[in-house]
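Participant: What follows is a predicted protein model with its sequence.
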Amino acid sequence: MGLLKKNPFGHYLILKKWLIRIFGVLTHRRFHGFNELKIEGSEIIKDLPDTNVLFVSNHQTYFADVTAMFHVFNASLSGRVDSIKNVGYIWQPKMNIYYVAAKETMKAGLLTRIMAYAGAISVERTWRDKGKDVQREINLNDTENIAIALKDGWVITFPQGTTKPFKPIRKGTAHIIKNHRPIVIPVVIDGFRRSFDKKGLRIKKRGILQSFQIKPPLDIDYDHESIEEIVQKLEYAIEQHPSFLKVIPREELDAMEELNKTRKWEY
C-alpha cells in the first residue's frame, strides 16, 4: 500500500488503516470481555466477492453495531469462524468496508468526525432532522456515494434508519438493491441496546450476551421484483416485519421502549 494512496472518497488508506487498528483494539473488550458476542454464520464472509456486497441489519445503537461488524468481518476474513478471540485480526483489516450513517450524527463532534474517516458514507435523512420529522427530497449525491462504495467494496446499511425496533424499512435501500444489484447479506443483532447507551460509546451494563447472526444471501430477482416486494423481503430477513411482533411478549416490548427512553442522544 502506497503511503499516499487514497480511496474513492479521498481518504488516505494508511490513516484509515491505523484508525481501524486503534479503534479495533480499544473496542475489542466491549464484545469479548465486558460482554460476550455470540456469532453465527460468519463462515459466509470469507467466500464473498471483494466488491458490491450490501449488508443489511436491524439497528440498536449508533456505533456499537457497526463496530461489531468490523470486528466480525475482519476476524472471519482472517479465518476465525464465529469468533473474535485474539484481536490480532485487526492488524490487516479489509480497507474497503463502508457504512451508511446520518450526516447530522457524524458531524456531532470531533470523535464522530474521526470515526467517519474509518468508512462512513454520510447521508442526509429525508424524514428526520435534529429530532424533528421532516419531508425532503433524496439527495442524489448520497445515492451516488453509496453506489461508489459498492463499486469499491462492501457497504453496511441499517435500512430502518433508526434504533427503534420494528420501524418501517426505508424504500431507498430497495432502490439501491434494484439499481446496483449487490449481493445482499442480512445481519440480525441483539443485546446491544442493553449493553450500551444509544450512541454505543458508553457501556451501560456488563455481562450481557450479545448475538450476531449472519444469514445467507437473499435471493432477489432484480428485474422483476418490485420495490415493495424487496422491502418486505428485507423486513423478514432482518426480523423486523410486523409479524415478528406476534412472537414477542408485550411485556418485553414495553421494557424495550422504557429502556429507549433512558438512552441519550436521540436521532
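Facilitator: Looks like it arrived, so ask away. Numbers count the residues shown, from 1 in each chain.
Participant: Every contact and neighbour count from this point should use C-alpha atoms.
Facilitator: Fine.
Participant: Is Val155 in a helix, a strand, or coil?
Facilitator: Per DSSP: H, G, I helix; E, B strand; the rest coil, the local secondary structure of Val155 is strand.
Participant: so after the longest strand that the chain contains, what's the next helix or strand?
Facilitator: When the chain is scanned for its longest strand (criterion: DSSP state E), the result is strand 183-190. Downstream of strand 183-190, the next assigned helix or strand under DSSP states H and E is helix 192-195.
Participant: next structured bit after that next one?
Facilitator: Following helix 192-195 in sequence, per DSSP H and E, is strand 209-214.
Participant: Below is structure B, check it against A:
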Amino acid sequence: MGLFKKNPFGHILFLKKWLIRVLGAMTHRRFRGFNELQIEGSEIIKNLPDKNVLFISNHQTYFADVVAMFHVFNASLSGRVDSIKNVGYLWNPKLNIYYVAAKETMKAGLLPKILAYVGSVSIERTWRSAGQDVKRQVRMSDISNIGKALDDGWVITFPQGTTTPFKPIRKGTAHIIKRYKPIVVPIVIDGFRRSFDKKGLRIKKKNILQTMEIKAPLEIDYDNESTQDIVSKIEYAIEQHPSFLKVLTPQQIKEQEELNKLREW
C-alpha cells in the first residue's frame, strides 16, 4: 500500500488503518471484558464478495453498534468463528468498510469527526434536523456517495434512521437496494442500549450480554419487487416489524425473564 494512497472519498488508507487499529484496541474490552458480545452467524462474513454488500441492522446507539460490527467483520475475515478473541485481527483490517450516518452527528465534536474518517458516508437526514422534525428532499449526492461506497466495498446502514425501536423503515434504503443491487445481509443486535449511553461512547452498565446475529443474505428480485416489498422484507429481517410486538404467552415471558437474567451475568 502506498503511503498516501486514498479511497474514493479522499481518505488516506494508511491513516485510516492506524485509526482502526488504535480505536479497535481502545474499544475491544467494551465487547469482551466489561461486557460480553455473543455472536451468531459470523461464518457468513467470510463468504461475501469484497464489494457491493449492504448490511442492514436495527439501531441501538449512535456509535457502539458500528464499532462492534467493525470488530466482528474483521475477526471473521481473519478466521475467527463467532468470536472477537485476541484483538490482533485488527493489525490488517478491511479498509473498505463504510457506514451511513447523519452528517450533523458526525460533525458534533472531535471524536465523531475521527470516527467519520474511519468510514462514514455522511448524509443529510430528510426527516430530522437539530432535534426537530423536518421535510427535505433527498440529496442525490448522498445517494451517489452510498453507491460510491458500495462500488468500493461494504456499507452498513440502519434503515430506521433512529435508535428508537420499531420505527418505520425509511424507503430510501429500498430505493438504494433496487438501484445498486447489492447483496443485502441483515444483522440483529441487542444489549447495546442497556450497556451504553445513547451515543455509545460511555459504558452505562457492566456485565451486560450483548448479542449480534448475522443472517443469511436476503433473496431479492431487484427488478420486479416494489420498494414496499423490500421494506417489508427488511422489517422482518431485522426484527422490527410490528408483529414482533405481539402479546407474549406466559411461557415466552418466562423465557424472556431467564434471558434477561443471563444478560446480567
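Facilitator: Looks like it came in fine. Computed from a predicted structure; not experimentally measured.
Participant: TM-score for these two?
Facilitator: Once superposed, the chains reach a TM-score of 0.93 (TM-score structural alignment, normalised by the length of structure 2), with 250 aligned residues with a CA RMSD of 1.0 Å.
Participant: whereabouts in structure 2 does the longest strand of structure 1 align?
Facilitator: Strand 183-190 of structure 1 corresponds to residues 183-190 in structure 2, going by TM-score structural alignment.
Participant: neighbouring contacts of that stretch?
Facilitator: When contacts are defined by CA atoms under 8 Å, 6 or more residues apart in numbering, stretch 183-190 of structure 2 is touched by residues 52-60, 65, 177, 210-218, 234, 237-239.
Participant: distance from that stretch to structure 1 after superposition?
Facilitator: Compared with structure 1 after fitting, stretch 183-190 of structure 2 has a mean deviation of 0.1 Å; criterion: mean CA distance after the TM-score superposition for structure 1.
Participant: In structure 2, which residues correspond to stretch 226-233 of structure 1?
Facilitator: Residue span in structure 2 matched to stretch 226-233 of structure 1, by TM-score structural alignment: 226-233.
Participant: so how far is that stretch from its chain's centroid?
Facilitator: Averaged C-alpha coordinates place stretch 226-233 of structure 2 at 20 Å from its chain's average position (CA atoms, centre = their mean, to the nearest Å).
Participant: Show me what counts as buried in that stretch.
Facilitator: Neighbour counts over stretch 226-233 of structure 2 (16 or more other CA atoms under 10 Å) mark Thr227, Ile230, Val231, Ser232, Lys233 as buried.
Participant: Tell me which two of the residues you listed sit farthest apart.
Facilitator: Farthest-apart pair in the buried residues of stretch 226-233 of structure 2 is Thr227 and Lys233; separation 9.9 Å (CA to CA).
Participant: now the strands: where do they sit in the stretch 1-150 of structure 1?
Facilitator: 36-40, 53-57, 97-102, 120-123, 128-129, 132-133 (DSSP state E, counting those that start in this stretch).
Participant: Between those, which one is closest to Glu144 of structure 1.
Facilitator: If you check each of the strands of the stretch 1-150 of structure 1 against Glu144 of structure 1 by CA to CA, strand 120-123 wins as the nearest, at 10.3 Å.
Participant: what's the average distance of the closest one to structure 2?
Facilitator: Mean deviation for strand 120-123 of structure 1: 0.3 Å (mean CA distance after the TM-score superposition for structure 1).
Participant: And for that strand, what's in contact with it?
Facilitator: Contacts for strand 120-123 of structure 1 (CA under 8 Å, 6+ apart): Tyr98, Tyr99, Val100, Ala101, Ala102, Lys103, Met106, Ala116, Asn139, Asp142, Asn145, Ile146.
Participant: Stretch 36-49 of structure 2 too?
Facilitator: So stretch 36-49 of structure 2 is contacted by 30-31, 72-73, 76-77, 79, 81-83, 207-216 (CA under 8 Å, 6+ apart).
Participant: Repeat that for stretch 219-235 of structure 1.
Facilitator: The contact list for stretch 219-235 of structure 1 (CA under 8 Å, 6+ apart) reads 56, 168-171, 174-175, 177-179, 181, 186, 241.
Participant: Need the buried ones from the residues you listed selected in ChimeraX.
Facilitator: The ChimeraX selection below is limited to those of the contacts of stretch 219-235 of structure 1 classed as buried (16+ other CA under 10 Å):
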select :56,168,169,174,175,177,178,181,186,241
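Participant: In strands only, show me the contacts of stretch 219-235 of structure 1.
Facilitator: Short answer: these in strands (DSSP E) are Val56, Pro186.
Participant: So which of the contacts of stretch 219-235 of structure 1 are in helices?
Facilitator: In helices, defined here by DSSP state H, the members of the contacts of stretch 219-235 of structure 1 are Lys171, Ala174, His175, Ile177, Lys178, Asn179.
Participant: How much space separates the second one from Tyr236 of structure 1?
Facilitator: Relative to Tyr236 of structure 1, Ala174 of structure 1 is positioned 14 Å away (CA to CA, to the nearest Å).
Participant: cool, the fifth one as well?
Facilitator: Applying CA to CA, the value for Lys178 of structure 1 to Tyr236 of structure 1 is 18 Å.
Participant: same check, this time on the first one
Facilitator: In this structure, Lys171 of structure 1 and Tyr236 of structure 1 are separated by 15 Å, where distance is defined by CA to CA.
Participant: picking up where we left off before, nearest to Gly153 of structure 1, out of the ones in helices among the contacts of stretch 219-235 of structure 1: which one, please.
Facilitator: Out of these, the member with the shortest distance to Gly153 of structure 1 (by CA to CA) is Ile177, at 14.7 Å.
Participant: show me the contacts for the closest one.
Facilitator: Val184, Tyr222.
Participant: go on, the one 3 residues further on?
Facilitator: Contacts for His180 of structure 1 were tallied using CA under 8 Å, 6+ apart; they are Ala147.
Participant: Tell me how many other residues surround Arg193 of structure 1.
Facilitator: Arg193 of structure 1 has 27 neighbours, counted by other CA atoms under 10 Å.
Participant: I figured it hits Gln60, correct?
Facilitator: Yes. Shown here, Arg193 of structure 1 and Gln60 form a contact pair, counting by CA atoms under 8 Å, at 5.4 Å.
Participant: on that earlier part again, narrow the contacts of stretch 183-190 of structure 2 to those that are buried.
Facilitator: 52-60, 65, 177, 210-217, 234, 237-239.
Participant: count of neighbours near Tyr62 of structure 2?
Facilitator: Counted with other CA under 10 Å, the neighbours of Tyr62 of structure 2 add up to 21.
Participant: where's it relative to Lys85 of structure 2, distance?
Facilitator: Look at Tyr62 of structure 2 and Lys85 of structure 2: by CA to CA, they are 24 Å apart.
Participant: try Val121 of structure 2
Facilitator: For Val121 of structure 2, the distance to Lys85 of structure 2 - CA to CA - is 29 Å.
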